[in-house]
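S.K.: Generate coordinates for the sequence data below:
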Amino acid sequence: MSHASLVRRDRDRLLPADPTTRSVARALYERVADAPIISPHGHVPVEWLVEDRPFSDPASLLITHDHYVTRLLHASGVGLDELGVGGSAADPRQVWRRFAERWPLFAGTASGYWISESLQNVLDVTVPLSAATADEAYDRIADQLATPELRPRALFERFGIEVLATTDDPLDDLAGHAALAAEGAVGRVLPTFRPDRYLDPDAAGFAQNVERLVAETGSPGTFAGYLAALEQRRRYFIEHGAVSADHGIEVPDTLDLAPEEGEGLFARVVSGDADAGERHSFRAHMLLQMARMSVDDGLVMTVHAGVVRNHSTQTFRRFGPDSGHDIPRRTDFVGGLRPLLERFGLERDLHLVLFAVDETVYSREIAPLAGFYPSVYIGAPWWFLDAPDAMARFRSAVTETAGFSRGSGFIDDTRAFLSIPARHDTARRADAAFLARLVVEGRVDEETAGAVIDDIIGPQPKRVFKL
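M.R.: Take a look at the predicted model:
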């Protein structure tokens, strides 16, 4: 195979195999290939950019903290302790060796694709991973991590990131964000208000979290004081550049209660006397309260629903949360969100972005909701679905009902910093491929397709997230 054919195959990766459609897709992709990255929801720690320290080692950078990777290795028989998960003591080189010798496990997976892109395009590692090449690749990466070009700020600029949002605790002082803004060393880095542990009575330390929230804001320990404390912290986040509040929930239920009912329920959940039904009602009422606050203060409300967290109790007890055993479940947005939408759904200043990992709700629920309610937007494929084929299914599921304008734009939702450009590139190629098929089938003309892909890469997420 000639070098030219290798270059062409790489250039056209993820684009349609049919030559005619591929040609149209290539032209669409090249319009946006180098456009700045807008990342309004993610999990890169702000400290990485504030401190700008070199990444410690290849295993920590690419494996240990990426549960896409560790979960599949665990399924194949590798212990999470052998991978350094949850603070387990593990030699980084040995972690890397275990990963490299099992590299074929990742064939066809989205994580395998992202890691390949990061290795080749960011770290200049072109040797195929295997047990035989593990040390060579490890040393190559380790040598680069010591260079200024591989520090977080340099990568931020190299990746062409225009906006990057972090995810932050409501009581965080946001000093890191203030320092970055004052220094102006990188592009726009925004905090995101993530109040789950203060809203969910089943969260570890809920009562203590609520007590700390009202104490630090000087609010009374009543339900009204609790709501005022949350509102105060939201204003603080807005003053530090936040544009959104994020809610990670298992069930997207909402409930509209009278103030006196809310007060009684609050007292029971804080005291620990509430039963399972009452705790569920409190979560549902607080999700509606979060929508009310977003109407009042303008924060975009993103809802990531439908994941059973910490499915393996034994693993959770040993390794803690975010250790690879969060599992999707069925969701009901139509019934669950109806109380919220009955009250606030027609508010044009409310931007409610719905993310799901249950593919069946895209065409059945989310697209029809976004196709009517001016407040509702379709969140991009998330978590288990942010992969090329799933992105294509997503576009097919929502476009015929809601078009392109009701989407959020691509959301990388990641802590894996090196994978950010690969993830956005994947989405751009997937969108180009989908639009190209519409062009070739005579359903959209090329001029319209070009305008659409231009919009969904930058202007659309800026509109949806009020950037």
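S.K.: C-alpha only now, for contacts and for neighbours.
M.R.: Will do.
S.K.: what's the neighbour count on the residue nearest to Leu14 when sequence neighbours are not counted?
M.R.: Among residues not flanking Leu14 along the chain, Arg429 sits closest, at 6.4 Å (CA to CA, 6 or more residues apart in numbering). Each residue near Arg429 was counted by other CA atoms under 10 Å, and the total is 25.
S.K.: do the one 4 residues further on as well
M.R.: The number of residues packed near Ala433 is 25, by other CA under 10 Å.
S.K.: hang on, Ser60 packs against Pro92?
M.R.: Yes. Using CA atoms under 8 Å, Ser60 is in contact with Pro92, at 7.1 Å.
S.K.: out of the two, which sits in the busier spot?
M.R.: A direct count of neighbours by other CA under 10 Å for Ser60 and Pro92 places Pro92 higher, at 20 against 17.
S.K.: Next, the contact list for that one, please.
M.R.: Contacts for Pro92 (CA atoms under 8 Å, 6 or more residues apart in numbering) come out as Asp57, Pro58, Ala59, Ser60, Gly84.
S.K.: and for comparison, fold this next one:
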Amino acid sequence: MKNFLDDNFLLKTKTAETLYHNYAKSLPIIDYHNHLIPQQVAENLQFDNITQVWLNGDHYKWRAMRANGISEHYITGNASDKEKFLKWAETVPYTMRNPLYHWTHLELQRYFDIHEILSPATAEKIYEEASAKLRLPEYNVRALLEKMRVEVICTTDDPIDSLEYHQTFSKEESTFKMYPAFRPDKAMQVDDIESFNQYVDTLAQVTKLEIDNFSNYLQALKARHDFFAENGCSVSDHGLERIYAEDYTEQEIADIFLKIRGQQDISVRENHQFKSAMLVCFAQWDHEKGWVQQYHLGALRNNNSRMLGISGADAGFDSIGDFSQAKALSKFLNRLDAGDQLTKTIIYNLNPADNEMIATMVGNFNDGTIAGKVQFGSAWWFLDQKDGMTKQINTLSNMGLLSRFVGMLTDSRSFLSFPRHEYFRRLLCDLFGEDIEQGELPNKLDWIGKVISDICYHNAKDYFKFK
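M.R.: So this is what the prediction gives:
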């Protein structure tokens, strides 16, 4: 019987142990998509206690606490930081077989060298020990990233963001790089006409351009796209229920935009036409600059309207959706490819029922110009756990080239989430190790070790080409 979270955690064979410890464990991390706050990095924030860095903004933990019967007062409410931590500790013993149980204890070990199991009995001691360490200079935000050998982080930024903290940080000496990612979801979100018009007004103020027609709107957004590029951005990202690929004419989109600016309601078809046009424009700009574009597909957001009013968005009330994806995704990618305007692309899937569809769809648009040009992205959100990662790896192995995969990312708001890369690396090595010991792969550790190192680090380094 193995000990919980020992050196060979998740590694079921001797070959897997060799692969992990010799070829994966010590590699740097390129975290090309996360939701870290740039200001906290630029100002090198020093957290006062573990709740601030560990629980604030973590909707994974919040969902588990609610399921355990914990009042919202201790989750997003006004309870003290220590009270919130104690309620999380009360929940942890009930998270067994949820990835949170593994992540919680990996993070306590890797960042704080705390090897005790978190429970009500140990909560006070762990809270005080971890919080005391967090107040030391070697536990400021940048030190936390350095401790995990982070080489690159890409934040998630709206087109109207000033990028002032990226600019400040870029002028300083650091062991890692921080780049913005262009996330224009609000720029095409016309489901709420009033909110969209407020966004357009803000964009006009930021760019100092009058936006009275669609052409001017594109001009303003393109100016922000250029501004992001000037500040080191080479990655875009979209969080969508699905890809939109309706047919449209330029005149139709111009007319739809004027209707929206006139506070007139638009039809469902017009809504989808507008979103389709915007996606094409963004993709064309990405291609012009040689950016990598990312599409996160399949989340059904804000399901609980009562709790949305209490806790706001991104508070743990989203779920997997069952949207029809294939035809629109094919049409969208084909439109870009036909005009030679398809840049490097990563598609992330939230519904595991669509894994095989996504894995085969990306293969339609790999054209031999770049290894892994169009990627089936890592298991995302609800799927970035042992079963979900394994299914994504196996699907990609069966339908494409796992060896060209750009690997894991955190997609997280927490500076303590980087052991997720370790979690992924251990699972990857375990799968290869088992195949070797079962005689399904040759015992060629030098080559397979290289493949693993590539997936964990080198493929992303070559694919994104961060400077």
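S.K.: what's the TM-score for these two chains?
M.R.: After superposition, the two chains reach a TM-score (TM-score structural alignment, normalised by the length of structure 1) of 0.92; 453 aligned residues with a CA RMSD of 1.9 Å.
S.K.: about what we covered before: tell me the spacing between the residue nearest to Leu14 of structure 1 and Phe106 of structure 1.
M.R.: 20 Å (CA to CA, to the nearest Å).
S.K.: hmm, back to that, among the contacts of Pro92 of structure 1, which are located in helices?
M.R.: Pro58, Ala59 (DSSP state H).
S.K.: From the contacts of Pro92 of structure 1, pick the one nearest Glu250 of structure 1.
M.R.: Gly84 (27.5 Å; CA to CA).
S.K.: Point to the residue nearest the middle of structure 2.
M.R.: Asp411 (2.7 Å; CA atoms, centre = their mean).
S.K.: Over in structure 1, tell me which residue corresponds to that one.
M.R.: Matched across to structure 1, Asp411 of structure 2 falls on Asp413, judged by TM-score structural alignment.
S.K.: mind listing the helices for the stretch 51-200 of structure 1?
M.R.: In the stretch 51-200 of structure 1, the helices defined using DSSP state H, counting those that start in this stretch lie at 58-59, 67-75, 92-101, 110-117, 134-145, 152-158, 175-183, 196-199.
S.K.: would you turn those helices into TSV with distance to Gly221 of structure 1?
M.R.: As requested, those are arranged in TSV below (distance: least, CA to CA, whole Å):
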stretch	distance to Gly221 of structure 1
helix 58-59	45
helix 67-75	38
helix 92-101	47
helix 110-117	45
helix 134-145	49
helix 152-158	42
helix 175-183	27
helix 196-199	13
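S.K.: ok, now how distant is the residue mapped onto Pro58 of structure 1 from structure 2 from Ala42 of structure 2?
M.R.: Alignment note (TM-score structural alignment): Pro58 of structure 1 maps to Ile50 of structure 2. Going from Ile50 of structure 2 to Ala42 of structure 2 by CA to CA gives 20 Å.
S.K.: What does Tyr226 of structure 1 correspond to in structure 2?
M.R.: Taking TM-score structural alignment, Tyr226 of structure 1 has Tyr217 as its aligned residue in structure 2.
S.K.: For Leu10 of structure 2, which residues are in contact?
M.R.: If you count contacts by CA under 8 Å, 6+ apart, then Leu10 of structure 2 has Arg426, Leu427, Asp430 around it.
S.K.: Which strand or helix spans His247 of structure 1?
M.R.: strand 244-249 (DSSP states H and E).
S.K.: mean shift between that strand and structure 2?
M.R.: Following the fit onto structure 2, the mean deviation recorded for strand 244-249 of structure 1 is 0.7 Å by mean CA distance after the TM-score superposition for structure 1.
S.K.: That'll do, ta.
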